[in-house]
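Visitor: Provided below are the primary sequence and the corresponding predicted coordinates.
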Amino acid sequence: MHTHTLAPSTSAVTVRRDYKRAAFASTVGTTVEWYDFFIYAQAAALIFADLFFAPMGGAGQLVAYVTVGISFVFRPLGAVLAGYFGDLIGRKAVLVATLAMMGIATVGIGLLPTYASIGVWAPIALIVLRIVQGFSTGGEWGGAALMSVEHAPPTRRGIFGASTQMGVPLGMLLATATLTLCTVTTTDEQFREWGWRLPFLVSILLIVIGFYIRRRVEESPVFVELSERKQRSHAPVRALLRRHPRQVILAALSFIGTNGNGYMVIGGFLVAYASKTFGLGRTELLIATLASAVVWGAFTLIGAAWSDTAGRTRVMNVGNALLALFAVPFFFMVDTGSLAWIYVALIVFAVGLGLSYGPQPALFAEMFPAAVRYSGASIAYAIGAILGGAFVPTVSQWLLTWTGTTTAIGIYLGVLAVISFAATRAIKDRSGVDLSL
């Protein structure tokens, strides 16, 4: 009798350990990926125009923003390839590969000579490395989301899936803190000369940590079951687009509001705009962004946990509604030129971002069948990123130049949130569905 009851208990402990380890690995891995991504976005806003695009004069800043967005164009390619191999050979191997790829590109940027040293080859090399970052990110999110959601108990997929989403505010927090430390401990001349390179080179340590943790995680139990049943798809992308095009489109559109509005905070535009327009210090603005990242992370967890009881789409649309309603007032607060009001704007903004972002991994996982799930989640995420956040800093800069006011930017971001609200309303909530099917 004693032996009979011991096995299930031991098994239950093992399962709990597996899904907690998977969630932790997703958080660490995506934090490293997004740290690398955000360091670039913030450096592009602060200094890359002078270092790599100086001959373009005033247009250099616009081109620097374009390089932030250009990586998004290559996300779908990364998503297609990662989805193909993730659905064919497993989630784990692909996640290790994407992490290594991102690390190599980030360290390469930190070692890159500037325009003053090698001329036009400097911006060309910078763009190539940025494309590699985009390719890697395109394959990263889907795999990390599925590893956490497919390991989780059915009634807690929202909160465990949020471990993937936490990589964004944590990566942003880490990137902004590192960049802030560099700006505080160096003079403007030192930062321009070599200080900007340090956050990129720090990525070496983060990659090693992330790589070690990911290697220790077991393969997704859903993928293992598919393999044992010999139900893996050998053409997952083709099967996805032939049988589930509506889900891909709706999932992508449900994400553009969060992604577009999020990149107003993390894409570097706000820091560059407020520092140049109102003469506010870069360090003070970066610290305000840190405060926003903390709130974003907190409400990502709140939104994810809430979705486990109230449903994914309902919670996401509370966030989308807040983003739509606050987009224009956000810039009214920023345009006061007061650091205190900018803090308020960023913190309120982060509430809507978190609520719309937290339930997303569970929602995407539950929208697609197991055999094409990696492809479906990754491709929908990548398309949503292009339509939403890819060129938000660039479009915002263009709207500001064209209209002379930030109101147009607020309307643009509000429209993105409204589109996501409508798309999310059209998605059937399938919370708790059997993920092995």
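Guide: Okay, I see it.

Visitor: hey, let's count contacts and neighbours off CA atoms from now on
Guide: Noted.

Visitor: which other helices and strands contact the helix or strand hosting Thr98?
Guide: Using DSSP states H and E, Thr98 maps to helix 91-110. When contacts are defined as 3 or more Cα pairs under 8 Å, 6 or more residues apart in numbering; DSSP states H and E, helix 91-110 packs onto helix 2-43, helix 75-88, helix 121-151, helix 198-201, helix 203-215.

Visitor: adding another structure so you can compare the two:
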Amino acid sequence: MVFSAALMGLATLGIALLPDYAQIGLWATWGLLLLRMAQGLALGGEINTSAMFLVEHHPHRVLLAGALVAAGGAFGMFIGSALATLLQYISLPEVWRIIFALVGFVSLWVCHLRKQLQESPEFRKNQLPMAGIWRRYWRGFVNIAAIAFFVSITVYICNVFWVSFAIDRQLWSEKACAWTGSLAQLASALLAIPIAYFAKPKQVYHLMRASMLLAIITAPALFYFTLQAKTVGVLIAITGYALTNALICASLYYLLYLQLPAQYRCRGVSTIWAIAAGLGAVGLPIAEQATIMKIFWLPGLLVAMTVTLCFILLSNYQYQFGYSTNDKMTEGL
């Protein structure tokens, strides 16, 4: 996490200070690309290791500990998209640099804070060699990949891409579409906390599978109603997406925690998540190309089909590592 926070802070500060195209030409484009890649690499390690750290330190509130991180991520998406929308009202062209600089300094401050914290007791007592990890824990890796792919493609298509799709289809005004996507993220963050608080840890697989079933229904409905300009249908579907994301936030990090033993958990989850989430992000250009070709039904169907596959994988390979009554590592459900 120290490395991830430092990399995120330095990359974000780099973007804030990067000269524009008028000053350095193509070097600005390549510089921005490399810095964004660094941010993506840092994000996979930063948020996952933070969540694993909290879950390991709070064995009696595992769902809530993980949900706080995931809800924080959803709330961060709300803040980011809300700021982007608000910037449309501000005429200062360089104000975004100030925001990036502030975020960069916050990331470096987080790096400083993490260096002062100790590893969890569970991690310290399970320092074992890495030999045979892929062969021994392949079911856990399959689950991590399925979950990451599901979360990535659902958020990218049903939130990020949907906003631009709704604007292009002139569903509402540009600002109204942007605010709708932002408020959906806020609603999911607010719903996730009570769900995680009242749910039991043994229900974590049920929560994730319920979110997948909702996504399978919600994604095609969201794009269908947007295409038909049916406001009531869109609002119902976007509410379904918010509930889907809330269930994801409530269950995500405890479920990832269960897939690997402590000595492999942070590195294993971060690595597999980065790969699978990157593959899920490929759905974004596919959806964009589909709309260019006027295949408007494809984005929603793409989500439904891929999430169905993830649902099948998660149902077939339930796997668990965690605390038992005598505080030893156990596996199986």
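Guide: All right, it came through fine. Please read all numbers here as calculations on a predicted model, not as lab measurements.

Visitor: returning to that earlier point: need the helices and strands packed on helix 91-110 of the first structure in CSV (columns: mean neighbour count and distance to Thr277 of the first structure).
Guide: Shown next, in CSV, are those (neighbours: other Cα atoms under 10 Å; distance: least, Cα to Cα, whole Å):
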stretch, mean neighbour count, distance to Thr277 of the first structure
helix 2-43, 20, 17
helix 75-88, 25, 33
helix 121-151, 26, 27
helix 198-201, 21, 26
helix 203-215, 17, 32
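
Visitor: kindly reformat those as JSON lines containing distance to Asp429 of the first structure.
Guide: JSON lines is the format used below for these (distance: least, Cα to Cα, whole Å):
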{"stretch": "helix 2-43", "distance to Asp429 of the first structure": "23"}
{"stretch": "helix 75-88", "distance to Asp429 of the first structure": "23"}
{"stretch": "helix 121-151", "distance to Asp429 of the first structure": "16"}
{"stretch": "helix 198-201", "distance to Asp429 of the first structure": "40"}
{"stretch": "helix 203-215", "distance to Asp429 of the first structure": "30"}
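
Visitor: of all the ones you listed, which one comes closest to Thr407 of the first structure?
Guide: helix 2-43 (23.0 Å; Cα to Cα).

Visitor: okay, angle between the closest one and helix 91-110 too, please.
Guide: On the basis of axes from the mean of the first three to the mean of the last three Cα atoms, to 10 degrees, helix 2-43 of the first structure is oriented at 30 degrees to helix 91-110.

Visitor: just after helix 2-43 of the first structure, pick out the following helix or strand.
Guide: Next along from helix 2-43 of the first structure, by DSSP H and E: helix 49-52.

Visitor: in the second structure, what range does that next one match?
Guide: Using TM-score structural alignment, helix 49-52 of the first structure corresponds to no residues of the second structure.

Visitor: what is that helix packed up against?
Guide: helix 59-73, helix 115-118.

Visitor: for Thr185 of the first structure, find the nearest of the helices and strands packed on helix 91-110 of the first structure.
Guide: helix 198-201 (11.6 Å).

Visitor: residues in contact with that closest one?
Guide: The contact list for helix 198-201 of the first structure (Cα atoms under 8 Å, 6 or more residues apart in numbering) reads Asp36, Ile39, Thr106, Val107, Ile109, Gly110, Leu111, Ala175, Thr178, Leu179, Cys182.

Visitor: report how many residues lie close to the nearest residue to the second one once chain neighbours are set aside.
Guide: Read it as Ile39 of the first structure. Nearest non-adjacent residue to Ile39 of the first structure, counting by Cα to Cα, 6 or more residues apart in numbering: Ala175, 5.4 Å away. Neighbours of Ala175 of the first structure under the rule other Cα atoms under 10 Å: 28.

Visitor: again, but for Gly279 of the first structure
Guide: Neighbour tally, Gly279 of the first structure, other Cα under 10 Å: 10.

Visitor: tell me the buried residues in the helix holding Thr98 of the first structure?
Guide: Of all the residues in helix 91-110 of the first structure, those buried under the rule 16 or more other Cα atoms under 10 Å are 91-96, 98-110.

Visitor: how far out from the middle of the chain is it?
Guide: How far helix 91-110 of the first structure lies from its chain's middle: 15 Å, per Cα atoms, centre = their mean, to the nearest Å.

Visitor: with stretch 286-301 of the first structure instead?
Guide: Mean-position distance between stretch 286-301 of the first structure and its chain equals 14 Å (Cα atoms, centre = their mean).

Visitor: that older thread, for the helices and strands packed on helix 91-110 of the first structure, which one sits closest to Val315 of the first structure?
Guide: Nearest of those to Val315 of the first structure, taken as Cα to Cα: helix 121-151 at 17.6 Å.

Visitor: that closest one vs the second structure, average distance?
Guide: Compared with the second structure after the fit, helix 121-151 of the first structure shows a mean deviation of 1.2 Å (mean Cα distance after the TM-score superposition for the first structure).

Visitor: quick one, the one helix or strand Ala293 of the first structure maps to and helix 2-43 angle?
Guide: Following DSSP H and E, one finds Ala293 of the first structure within helix 282-310. Counting by the same axes, to 10 degrees, helix 282-310 of the first structure lies at 140 degrees to helix 2-43.

Visitor: beyond helix 282-310 of the first structure, next helix or strand please.
Guide: helix 312-334.

Visitor: buried sites along that next one?
Guide: Buried-residue list, helix 312-334 of the first structure, by 16+ other Cα under 10 Å: 312-328, 330-334.

Visitor: go on, stretch 214-221 of the first structure?
Guide: For stretch 214-221 of the first structure, by 16+ other Cα under 10 Å, it's Arg214, Val217, Glu218, Glu219, Ser220, Pro221.

Visitor: helix, strand or coil: sort out His60 of the second structure for me.
Guide: Following DSSP: H, G, I helix; E, B strand; the rest coil, His60 of the second structure is assigned to coil.

Visitor: any idea how far Met115 of the second structure lies from Met1 of the second structure?
Guide: Slight slip there: residue 115 of the second structure is Lys, not Met. For Lys115 of the second structure, the distance to Met1 of the second structure (Cα to Cα, to the nearest Å) stands at 9 Å.
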